[in-house]
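J.: fold the following.
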Amino acid sequence: MILSLLILIPIVGAIVIAFVPRDQDNMIKWLAVGITALALLVSLPLYFNFQDGVSGYQFEEIRPWIPALNIGYHVGIDGLSLFLVLLTTFLTLISVISSWTAITDGLKEYMIFMLLLEAAVIGVFVSLDLFLYYLFWEASLIPMALLIGKWGGARRIYAAVKFIIYTMAGSTLMLVAALVLYVNAGTSDLPTLVSTLNLSQNLQIILFFAFALAFSVKVPLFPLHTWLPTAHTEAPTAGSIMLAGVLLKMGTYSYLRFAIPLFPDAVAYWSPMLVTLAIIGILYGALVALVQDDVKKLVAYSSVAHMGFIVLGTFSGGQQGMSGAVLQMVNHGLSTGMLFFLVGVLYEQRHTRLFSEYGGIWVKVPIFGTYFLLAVFSSVGLPGLNGFVGEFVILLGTFSVNPIAAALGTFGIVLAAWYL
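T.: Sure thing, here's the model as predicted:
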């Protein structure tokens, strides 16, 4: 029941805010903070009651949804999704707080979309039915696009439309592949599909491509990344926090949750290409970030590089690399979320995102400078900080399988230290 409650809390909260008079800005803000704080508090028992070492899913809920078609409401979490749910509830609260003074026009609708986005993302991370998962996957697109298109920068409409086109193009193929699975198995329940599905290798290769394309757009994996810098540059601060912190993780999470378990025979076929694209993304993202003066664009291209690391760990061929990928999903969400939060604070004060205009900040506000430096070092992967652990485990796991890929990935870390 707790997982359904986590999805319902922001939805009910959005409905409550919808009935608040438009001129009651303070009430809307406090309601949004209270609702997201409640969701965070409700998510904490997932961590404290989670049983390590227990195989299978925990906190499962299985109910009929469309019985005539054998489609059910099935949610649950394991070690992969647990921390992503916690990350979502935490970053949504931070995003709402970051909007306290930044959003003045259309505050009511803004907070409604933030809450609906939280519900959709949590739904993605806990869904264990293909069609339920797809419903939440598509539902996350709408509020994110509206947040960019309504409260973004000068090119916000272009950024929102580009985001929609890229995401929809990928998810359409995923829906077709999901329907093929359903027709073959007679069910859309993920655990049942994984345990009973028996597809030919050629069909697995085709279906893996359809799923992986949708996930790679969301990551985004080179060369499907071009929507991300535009979206980050134009999105409001909270939109960037949610986009980098949790929405990108929907792609890498879905590789591990759906693509790899459902199509094991296709993984070996597609892994070399995905590892190659991940390495290109790591190096390309780092090199382009080197020449950026706009801090949001810099962090956006650094995200392309960091997400490339996660894809590298996922498909490097070892369990250790996958473990590092899961760690890095959470660590990247925290460090990049913190960077975008601090950039938003700077923008409110200076009304610019250009590094060349940020001179003297350390002297004037040393505490802010300390936090910013901490976020940068975490993003770079400095030993002793959270960003180091995931990248180190990924490289360690990759080195045992593909030393050349590990060496190129290490060079990407060196470049990251340079541009940040």
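
J.: C-alpha from now on. contacts and neighbour counts both.
T.: Will do.

J.: what's in contact with stretch 55-71?
T.: 1-3, 50, 72-78, 129, 131, 186-189 (CA atoms under 8 Å, 6 or more residues apart in numbering).

J.: just how off-centre is the top strand by length along the chain within its chain?
T.: The longest strand of the chain (DSSP state E) is strand 58-66. On the basis of CA atoms, centre = their mean, to the nearest Å, strand 58-66 is displaced by 24 Å from the centre of the chain it belongs to.

J.: toward the C-terminus, what is the element adjacent to it?
T.: strand 71-77 (DSSP states H and E).

J.: give me the angle between that following strand and strand 58-66.
T.: 170 degrees (axes from the mean of the first three to the mean of the last three CA atoms, to 10 degrees).

J.: circling back to that earlier point, buried ones in the longest strand of the chain, by neighbour count?
T.: 58-61 (16 or more other CA atoms under 10 Å).

J.: re earlier: just the buried subset of the contacts of stretch 55-71, please.
T.: By 16+ other CA under 10 Å, the contacts of stretch 55-71 give 3, 50, 72-78, 129, 131, 187-189 as buried.

J.: got CSV for those residues, with distance to Ala214 too?
T.: Formatted as CSV, the buried ones among the contacts of stretch 55-71 follow (distance: CA to CA, whole Å):
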residue, distance to Ala214
Leu3, 25
Phe50, 30
Gly72, 23
Tyr73, 23
His74, 22
Val75, 21
Gly76, 22
Ile77, 22
Asp78, 23
Asp129, 17
Phe131, 15
Thr187, 21
Ser188, 18
Asp189, 20
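
J.: farthest pair within those residues?
T.: Phe50 and Thr187 (28.2 Å; CA to CA).

J.: please generate a structure for the following sequence too, so the two can be compared:
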Amino acid sequence: MSPWLPILMAVPVVGAIVVALLPKGSDKLAKQVTLLVSLAVLVLTGVMAAGFDPDGDRFQFTAAYNWIPSFGVKFGVGVDGVALVLIALSAVLVPIVVLASWHDADGVKTADGTLITPKRSVKTYFSLLLVLETMMIGVFAATDIFLFYVFFEAMLIPMYFMIGSYGGAQRSYAAVKFLLYSLFGGLLMLVAVIGLYVVAGKSTFMFPELVGAIQDPTMQKWLFGGFFIAFAIKAPLWPVHTWLPDAAAQAPAGAAVLLVGVLDKVGTFGMLRFCLELFPDAAKAFTMPIVVLAVISIIYGAIVAIGQTDMKRLIAYTSISHFGFIVLGVFAMSSTASSGAALYMVNHGFATGALFLAAGFLIARRGSPFIGDYGGVQRVAPVLAGFFLVAGLAGLSLPGLSSFVSEFMVMIGTYESQAHGSGALTAAAVISAVAVILAAVYILWMVQRTMNGPTAEPVKAFKDLNAREIWVLAPLVALIIGFGFFPKPLLDVINPSVHQTLTNVQVPVSTIAEKGTGQ
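T.: Purely as a prediction, here's the structure:
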């Protein structure tokens, strides 16, 4: 058994306890300890990832400890390629969010000194960040399905308090809505997890042992439904998406990055791993209805984003469109599309994270999330305007930036998956391409209204990004550009895991994902 994953989960928890126990008035020290712990997790994750063998066993760094022996529940962890890149995404984003949130709990002031949000407990906020990091690592690392469910639900707790205690004016409403939607999905998933355990008759919840255990097509459909609805809410997929714009708009910018950039990926990750592999016949039976929902999400999210006047709500609706692409790639069941979907999960985290943080820096200076309250920012804060532009271009999947590679793979893979007997997927790929045009509209419109034109009077007092804020955005932009030109390191890790998934679903694996595609 490998100790890597238990250590990765333990370090943030220990850090959270240390931060919480610091003496009163140690706010600066609490921030420094949190940043140090998150950087330690990043380093440990990098060292672990360096030892991952894409051509070796599917699940590596495995460990399993008896937890509830009477029911066969184990604290079982391990990572395949897809889980590894998502854990790495979490490890990268957390220290960036810590640095970006340095003053979020101190009380946010506008450029003229107006207090937007009051001072709240700094130690609690940064402790919650570290606890959330443990949950994010755990949910992607869990190979015991019951343990996965526990982390799936436990993630809600720190995020609920981060939104409800540190968010905007409507934070209580947004936090409760987020919690209720997620708990409803979690309840359905719990019923399905119990049903899987009973019907399989394996006396275990370990995922590798349950693959292929349910043969009855009708039972597969019922259990698939419980898992899929929970994941669709988490993703979120239209029509169970309405909690996201409220939660993302009211959450602090850093919390919004982790919510949209990582937590929501648990939904699409769950679809790729659990829905496809545990219930392959049901997944094939429901492919076209789910593809329709994905295409609606793609177009709906893009159209509604165009009409938004609040920057954070606009970014949230663009994410609904992006998640539609990811779901489309998962259920196209093509090697290219599925690898593109997994890559999209990572690239979306970087691009949307950068856009949320740049928007957060704007809002902290002006005190308003409304696009119409800005104008001419590039004249007084050219560095901020430049980062905002690059993040926005990544959001519309400009060629040369990382999102383009994954979106292109999803559309091409969906189009070519007509070879598996579903010509309707060709139409889905063509329709989804319309979102490329719509993305240019909502992103360029937002950039033009905020960055260009006459300088609004309150904007004239803006200061450009300071060193801390540059350190927040520069790594994300570097990753966006780097993986835009050279996605091979990620695809080399992702492809074998995706191929194994499609093999378990008994879908012929094409070799397109192994050719070209920017590698």
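
J.: what's the TM-score here?
T.: Once superposed, chain against chain, the TM-score is 0.98 (TM-score structural alignment, normalised by the length of the first structure); 419 aligned residues with a CA RMSD of 1.0 Å.

J.: what's the matching range in the second structure for stretch 120-139 of the first structure?
T.: Alignment of stretch 120-139 of the first structure against the second structure: residues 135-154, by TM-score structural alignment.

J.: so what touches that stretch?
T.: 5, 8-9, 73-79, 83-84, 86-87, 90, 155, 182-183, 186, 189-190, 193, 205-208, 262-263, 266.

J.: please list the members of these that lie in helices.
T.: 5, 8-9, 83-84, 86-87, 90, 182-183, 186, 189-190, 193, 207-208, 266 (DSSP state H).

J.: narrow the residues you listed to just the buried residues.
T.: Judged by 16+ other CA under 10 Å, buried ones among those: 5, 8-9, 83-84, 86-87, 90, 182-183, 186, 189-190, 193, 207, 266.

J.: out of the buried residues of strand 58-66 of the first structure, the closest to Phe222 of the first structure would be?
T.: So of those, ranked by how close each gets to Phe222 of the first structure (CA to CA), first place is Gln58, at 34.5 Å.

J.: looking for the alignment partner of the closest one in the second structure.
T.: In the second structure, Gln58 of the first structure lands on Gln60 (TM-score structural alignment).

J.: what of Gly313 of the first structure?
T.: So Gly313 of the first structure corresponds to Gly329, using TM-score structural alignment.

J.: mean deviation of the longest helix along the first structure from the second structure?
T.: For the first structure, the helix with the greatest residue count under DSSP H is helix 319-350. On superposition with the second structure, the mean distance recorded for helix 319-350 of the first structure (mean CA distance after the TM-score superposition for the first structure) is 0.7 Å.

J.: buried residues in that helix?
T.: 320-347.

J.: if we can go back for a sec, contact partners for the match of Gly313 of the first structure?
T.: Applying CA under 8 Å, 6+ apart, the residues near Gly329 of the second structure are 337-341, 410-411, 413-414.

J.: start and end residues in the second structure for stretch 17-29 of the first structure, please.
T.: Taking TM-score structural alignment, stretch 17-29 of the first structure hits residues 19-31 over in the second structure.

J.: quick one: end-to-end distance for the matching stretch.
T.: 8 Å (CA to CA, to the nearest Å).

J.: follow-up on the earlier one: between the buried ones among the ones in helices among the contacts of stretch 135-154 of the second structure, which sits nearest Ala255 of the second structure?
T.: Ser90 (12.4 Å).

J.: what residues are up against the closest one?
T.: With CA under 8 Å, 6+ apart, Ser90 of the second structure has these contacts: 133, 136-137, 258, 262.

J.: then Ser339 of the second structure?
T.: Contacts of Ser339 of the second structure by CA under 8 Å, 6+ apart are 329, 409-410, 491, 494-495, 498, 513.

J.: mind checking which of those are in helices?
T.: 329, 409-410, 491, 494-495, 498.

J.: let's have those in TSV, adding distance to Ser403 of the second structure.
T.: Formatted as TSV, these follow (distance: CA to CA, whole Å):
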residue	distance to Ser403 of the second structure
Gly329	14
Met409	10
Val410	11
Leu491	13
Ile494	16
Asn495	17
Val498	19
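
J.: and the furthest pair within the buried residues of strand 58-66 of the first structure?
T.: Once CA to CA is applied, those give Gln58 and Glu61 as the farthest pair, at 9.0 Å.

J.: quick revisit: run through who's touching whichever helix or strand comes after the longest helix of the first structure.
T.: Counting by DSSP H and E, the element after helix 319-350 of the first structure in chain order, helix or strand, is helix 361-364. Residues outside helix 361-364 of the first structure that contact it (CA under 8 Å, 6+ apart) are 368-370.

J.: just the buried ones among those, please.
T.: 368-369.

J.: now, among the contacts of helix 361-364 of the first structure, which is nearest to Ile97 of the first structure?
T.: Nearest to Ile97 of the first structure among the contacts of helix 361-364 of the first structure, with distances taken as CA to CA, is Phe368, at 16.9 Å.

J.: what residue in the second structure is paired with the closest one?
T.: By TM-score structural alignment, Phe368 of the first structure lines up with Leu384.

J.: just put the contacts of Ser339 of the second structure in JSON lines and tack on distance to Pro280 of the second structure.
T.: As requested, the contacts of Ser339 of the second structure are exported to JSON lines (distance: CA to CA, whole Å):
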{"residue": "Gly329", "distance to Pro280 of the second structure": "16"}
{"residue": "Met409", "distance to Pro280 of the second structure": "23"}
{"residue": "Val410", "distance to Pro280 of the second structure": "20"}
{"residue": "Leu491", "distance to Pro280 of the second structure": "24"}
{"residue": "Ile494", "distance to Pro280 of the second structure": "20"}
{"residue": "Asn495", "distance to Pro280 of the second structure": "19"}
{"residue": "Val498", "distance to Pro280 of the second structure": "14"}
{"residue": "Ala513", "distance to Pro280 of the second structure": "21"}
